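Peer 1: fold the following.
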Amino acid sequence: MNMDFVVKALPEPQTVIIQLIATLVLLGVLAKFLYKPVLEMLEKRKQGIEDNINEAKEKKEDAISLKSQYEQKIDDAKKEGQEIIETSKKRGEELREQIVTEAKEEANKIVERARREIEAERQKATEELKEEVVTIAMMAASKVVDKNLDEGSHREMIDKFINEVGEKQWQN
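Peer 2: Got it, this is the predicted structure:
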């Protein structure tokens, strides 16, 4: 092979130095203008991601807390519903007992009123029977005695007799 070609393909040393300096200057300029902004952008991005992660954790904790609160509220609502049912049952039982008691009292009043009415009817019947007995006795007495006593004194005499003698028999 020809070595001349290889030597001519190599750059001259000053070109290499200039390229090296140009590269270093380019790296310096890139570092000053691009490296720091890129690092800041990456740092902001990293901070944003961390913030999002922290926010997601907080939201998860809030969701867990809300879930617990809702579960507690559901349990409380169930207990309250059960208490309402129990209260309603007790109130219903109290109303039933009150109605039964009132019905018994009303029945007792009706029975007592019926007894009073029966007693009044019995008294009335007794009085009517006495009146009839007096009338019959007066008729019989006037036929037997065959004298006409005045009706008032005759009635008074018969009433006195019935009251003294017959009162015990009328009660039985």
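Peer 1: for the rest of this, base every contact and every neighbour count on C-alpha atoms.
Peer 2: Noted.
Peer 1: helix or strand: which one has Phe5?
Peer 2: If you go by DSSP states H and E, Phe5 is part of helix 3-9.
Peer 1: packing partners for the longest helix belonging to the chain?
Peer 2: Scanning the chain for the helix with the most residues, using DSSP state H, yields helix 36-145. For helix 36-145, the packing partners by 3 or more CA pairs under 8 Å, 6 or more residues apart in numbering; DSSP states H and E come out as helix 151-161.
Peer 1: to compare against the first, here's the next sequence to fold:
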Amino acid sequence: MQISLPQIIAAIVNFFVLLAILKVFLYKPVFNMLEARKAEIDQNLSEAERAREEAGELKRQYEVELKEANTKAQAIINEATELGEKNRTDLIAEARAEITRLNERAKADIARETEQAAQRLKAEVANIAIDAAESVLKREVSQAEHEQVLDQFIAEEISAGIAK
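Peer 2: Next comes the predicted model:
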């Protein structure tokens, strides 16, 4: 087998034609596909990084909002506690005032009832004295009878006062 120059030139030309055909139909689409894939991967990575940063920012915002909510909740609890304490104090003061009013009214009622009882007793004593005087005037009474009537009158008044 002999190698001739036209065969070598034909082989070289065939090689370059094959190289040109491969470059046009194989390498360019494969490289374009690889470039597109690389661009897609870069885009996905940048989107993932942006999403991670957004998630970090959202987390920081949620932490701030959570702290604010906890602060507000504690303030509301403190305010409710203070309001409850104030209401309790007010209720105690009102109850004490009501007890004082009731106590004063009871004292006034007792004084009025005592006064009325004293007036009834005076009227009753006067009636009894008049009745006793009538019975004494109807007859002559000796000193002993007078003392006996007086003792009887006092005993009747005491027993009547106890019975009431």
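Peer 1: pull out the buried residues from the following helix or strand past the helix holding Phe5 of structure 1.
Peer 2: On the C-terminal side of helix 3-9 of structure 1, the closest following helix or strand by DSSP H and E is helix 13-30. For helix 13-30 of structure 1, a neighbour-count test (16 or more other CA atoms under 10 Å) marks nothing as buried.
Peer 1: alignment lookup: Ile118 of structure 1 to structure 2.
Peer 2: The alignment partner of Ile118 of structure 1 in structure 2, by TM-score structural alignment, is Ile110.
Peer 1: number of residues surrounding Ile158 of structure 1?
Peer 2: By other CA atoms under 10 Å, 19 other residues sit near Ile158 of structure 1.
Peer 1: tell me the contacts of it?
Peer 2: Shown in contact with Ile158 of structure 1 (CA atoms under 8 Å, 6 or more residues apart in numbering): 134, 137-138.
Peer 1: ok, and the most crowded of these?
Peer 2: Val134 (21 neighbours).
Peer 1: thought that residue was touching Asp159?
Peer 2: Yes. Look at Val134 of structure 1 against Asp159 with CA atoms under 8 Å: they come within range, at 7.2 Å.
Peer 1: how far does the helix holding Phe5 of structure 1 sit from its chain's centre?
Peer 2: Put simply, helix 3-9 of structure 1 sits 104 Å off its chain's centre (CA atoms, centre = their mean, to the nearest Å).
Peer 1: what's the distance between the corresponding residue of structure 1 for Glu53 of structure 2 and Ser153 of structure 1?
Peer 2: Here Glu53 of structure 2 is matched to Glu61 in structure 1, going by TM-score structural alignment. Distance of Glu61 of structure 1 to Ser153 of structure 1, computed by CA to CA, to the nearest Å: 113 Å.
Peer 1: what helix or strand is Lys147 of structure 1 located in?
Peer 2: Lys147 of structure 1 is part of no helix or strand, with elements assigned from DSSP H and E.
Peer 1: tally of neighbours for it?
Peer 2: Neighbourhood size, Lys147 of structure 1 [other CA under 10 Å]: 9.
Peer 1: how near is it to Ile136 of structure 1?
Peer 2: Computed as CA to CA, the Lys147 of structure 1 to Ile136 of structure 1 distance reads 16 Å.
Peer 1: Val16 of structure 1 now?
Peer 2: In terms of CA to CA, Val16 of structure 1 sits 170 Å off from Ile136 of structure 1.
Peer 1: what of Glu55 of structure 1?
Peer 2: Distance of Glu55 of structure 1 to Ile136 of structure 1, given as CA to CA: 117 Å.
Peer 1: quick one, what contacts the aligned residue in structure 2 for Ala137 of structure 1?
Peer 2: Matched to structure 2 by TM-score structural alignment, Ala137 of structure 1 sits across from Ala129. Listed by CA under 8 Å, 6+ apart, the contact set of Ala129 of structure 2 is empty.
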